[in-house]
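In: need a 3D model of the following:
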Amino acid sequence: MSKKKPTLRTFLDAGVPDSVGRKLEEFGHTVIYHRNALPERTPDDVVCITAMENDAILVAIDGDMKQLAKRYGVTPKGDKFDKLSIIRLCCNEVLAAKRLEQALPLIEVEWEYATVKTARRMWIDIFPHAIQTNR
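Out: Got it, this is the predicted structure:
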């Protein structure tokens, strides 16, 4: 008897290609596209809050979000982004969907781990030749 895999609820930032969303949907995950929820050029902190309010994992690819992630990467207790789960695609748009597909088994395991404790969040960086989890 196999264990049922988790269903991820994701929020794709504006710069993330649709191919990433389609890949997530192909594997049974829920995708909220930025354009269906927020106007263009929405500030990154609003994007993060929107992801959290929708109980979604933020999927980001752009440089601005990397700066926001750097600022809030290690968040003190009580910080407004301390519960933000994020998948950062640290590769170009052409590689993004394929690298995400390759990382999905790890992402699903990490999500299960992160949901065991309420104080946990998931943070994964996907590079062209590496995948990094931050616990």
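
In: only C-alpha atoms from now on, for both contacts and neighbour counts.
Out: Noted.

In: neighbouring contacts of stretch 64-80?
Out: 44-45, 81-82, 88 (CA atoms under 8 Å, 6 or more residues apart in numbering).

In: here's the other one to compare against:
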Amino acid sequence: MTTAASKPRVLTDESVPASVGKMLQHHGYDVKKVGEIVPAGSADPVVCQAAVQAGRILIAVDKDMRQHAKDRGPRPGRFPNLHLIFLSCRETESADRVEAALSFIEHEHELAIAAGTRMWVDIGTSSMRTHR
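Out: Next up, the predicted model:
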């Protein structure tokens, strides 16, 4: 079981509902919003790089963020070390879906850290999946 001290640190993108961050904080997660780490309105690559440098999982709903994580390997402009939770569920159910996935997210993060790879979890309305 993940302790509060070992829970992953999280960065929520600007379009992620505030309820997601509040729920994660309620569960003991260290949550920062984009405006707290980089200026609000920063370009997606700047946000991705900030998440990597800060050692935080990026939570996003923006399909462009998904594209940044999609390409593998050390290509210019791509982020092979970006840990990403992509929310493809309805905004109104985002916090509940993430809460239901917490043990899954923690497990995937532990596996990624142990293997030296990235974590990428998609949370949809009726499914949750990982990309390894």
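
In: returning to what we had before: relative to Leu8 of the first structure, which of the contacts of stretch 64-80 of the first structure is nearest.
Out: Closest approach between the contacts of stretch 64-80 of the first structure and Leu8 of the first structure, by CA to CA: Arg88, at 15.1 Å.

In: residue in the second structure matching the closest one?
Out: Residue-level alignment of Arg88 of the first structure against the second structure, with TM-score structural alignment as criterion, gives Phe86.

In: sec struct for the aligned partner of Pro105 of the first structure in the second structure, please.
Out: Alignment note (TM-score structural alignment): Pro105 of the first structure maps to Ser103 of the second structure. Following DSSP: H, G, I helix; E, B strand; the rest coil, the label given to Ser103 of the second structure is helix.

In: near Ser103 of the second structure, how many other residues are there?
Out: In terms of burial, Ser103 of the second structure registers 13 neighbours under the definition other CA atoms under 10 Å.

In: ok, it to His68 of the second structure distance?
Out: Summarising the geometry, the distance separating Ser103 of the second structure from His68 of the second structure, computed by CA to CA, to the nearest Å, is 25 Å.

In: now swap in Gly41 of the second structure and tell me
Out: Gly41 of the second structure is 17 Å from His68 of the second structure, by CA to CA.

In: compare those two and say which is more crowded by neighbours.
Out: With neighbours defined as other CA under 10 Å, Gly41 of the second structure and His68 compare such that His68 has more, 17 against 12.

In: shouldn't that one be within a helix?
Out: Yes - with three-state DSSP as the criterion, His68 of the second structure is part of a helix.

In: next, find the distance separating it from Lys7 of the second structure.
Out: Applying CA to CA, the value for His68 of the second structure to Lys7 of the second structure is 24 Å.

In: ditto for Met119 of the second structure
Out: Applying CA to CA, one obtains 14 Å for the distance of Met119 of the second structure from Lys7 of the second structure.

In: likewise Ser19 of the second structure?
Out: When Ser19 of the second structure is compared with Lys7 of the second structure (using CA to CA), they lie 19 Å apart.
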